[in-house]
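Novice: Got a predicted structure here, sequence first:
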Amino acid sequence: MSETGNELSITRYIDAPITQVWDVMANRQEEWWCPRPWRVEVEEQDRRPGGICRMTMYGPDGETAPQDGIYLAYEEGRRFVTTDAVTGDFQPSGPFMIGIWELEPEGSGTRYTARARHWREEDRKMHEDMGFTDGWSACAEQLAEICEREKA
């Protein structure tokens, strides 16, 4: 894990081409987005700046964690950026973070980096205490497993 200001981040090399990693990262989120045994259901994704990004995570003991926000950026094949500070109908929300998921080519594979930028130090600390490093690293591992298993 890396920490800069109120940012938390993880990075991982994935031994698969960037086009394949992007396809799984952007189009198959139900397979890797949250650490097992949690699961996610993608409800709506309007992949453009200002577009809705809505999904719900479900825990093994009946927990639900709705995620309702918008895309701030969507660069096909490279990165997407979301925030929960604003909902899909441009209503203010209790801001927690800006999430950035990006890919860069590295050798014959791909460098995956995920960042969570928080407005306040206490939000960053809460996210860290919730298990950011273990959780987001597990998601990166799940993404890598799919990509490396299916590598062409």
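Specialist: Structure received. Numbering: from 1, shown residues only.
Novice: Please make it C-alpha for all contacts and neighbour counts, starting now.
Specialist: Fine.
Novice: With residue 8 as the reference, measure out to the residue lying closest to residue 78 once chain neighbours are set aside.
Specialist: Excluding the flanking residues, the one nearest residue 78 by C-alpha to C-alpha, 6 or more residues apart in numbering is residue 103, at 5.2 Å. Distance, residue 103 to residue 8, using C-alpha to C-alpha, to the nearest Å: 17 Å.
Novice: try it against this one:
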Amino acid sequence: MAGFDPPEDKVEGLKVGWKAYIYKSSIVRCSNCERSHPMPATEENQWEFTVERQLPLKRWHAYRVAVDRMEEWWWHPSSRPVTEIRIGMAAGSPFKAFTDNSSDVQEGIVLSVRPGWFFHITDALHGGMRPATPSMVGSWTFGSATGGFARHVARIRHFSEADYSRNLDRGLERRWNEAADKLVALCEEGIGAIKRHRV
């Protein structure tokens, strides 16, 4: 889908203004992620919230870990943990997340995918292209970084300020950072972390 393939130089530009420090084998994390955004969330940028991490695997391998082990890092504002995600990694495929009691807590579709580089999901549509109540578009991108690492950017944009405020109240800022940290930890397991149960 047009408009959902950010060039690498644009992704790189998100680093402007970030203060970072090095920890755990040169993994980069923003020192102010818990408190601020790379840019103010406004109507012009669709009330965007972004986190960024450097992952200790090559880009393709980091992407595979993110896709194959999505249940282990995914966050949804439910009182119960997400334990199963059903997703087809192709544009138009349905997406569903379930909790440990098999409740369906999140539904949407995959907007676009470039294997090894990015995937985008929205809750504006459900399976079968059924209209739903829209609140967000999420994107997860993977670029190449120096030293054989991957640069990962997770971005969520909202359809309204009310949607953005509601997600903040649910813990978006803290939980998206926690999700990114979980993905870093999974990638630290190395290539053996890849399970390859999703295409």
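Specialist: Arrived safely. Here the structure is a predicted model, which means the values were calculated and not measured.
Novice: circling back: settle this for me: the residue nearest to residue 78 of the first structure is touching residue 110, isn't it.
Specialist: Yes. In this structure, residue 103 of the first structure is within contact of residue 110 by C-alpha atoms under 8 Å, at 6.4 Å.
Novice: Quickly list what's touching both of these two.
Specialist: Residues touching both residue 103 of the first structure and residue 110 (C-alpha atoms under 8 Å, 6 or more residues apart in numbering) are residue 18.
Novice: Please enumerate the strands of the second structure.
Specialist: For the second structure, strands defined by DSSP state E occupy the ranges 20-23, 27-30, 49-55, 82-87, 94-99, 104-114, 118-122, 125-126, 130-131, 136-144, 150-158.
Novice: Sort out which residues of the fourth one are buried, please.
Specialist: Which is strand 82-87 of the second structure. The neighbour-count check on strand 82-87 of the second structure (16 or more other C-alpha atoms under 10 Å) flags 82, 84, 85, 87 as buried.
Novice: any idea how far the last one is from residue 116 of the second structure?
Specialist: This points to residue 87 of the second structure. Plainly put, residue 87 of the second structure is 16 Å away from residue 116 of the second structure if you go by C-alpha to C-alpha.
Novice: what's the answer for the third one, then?
Specialist: With distances taken as C-alpha to C-alpha, residue 85 of the second structure is found 19 Å from residue 116 of the second structure.
Novice: One more: the first one?
Specialist: Using C-alpha to C-alpha, we find residue 82 of the second structure at a distance of 24 Å from residue 116 of the second structure.
Novice: start and end residues in the second structure for the top helix by length along the first structure, please.
Specialist: Longest helix in the first structure, counting residues (DSSP state H): helix 132-149. Aligned by TM-score structural alignment, helix 132-149 of the first structure falls on residues 172-189 of the second structure.
Novice: residue in the second structure matching residue 38 of the first structure?
Specialist: So residue 38 of the first structure corresponds to residue 81, using TM-score structural alignment.
Novice: And residue 72 of the first structure, by the same measure?
Specialist: Residue correspondence to the second structure (TM-score structural alignment): residue 72 of the first structure is matched to residue 111.
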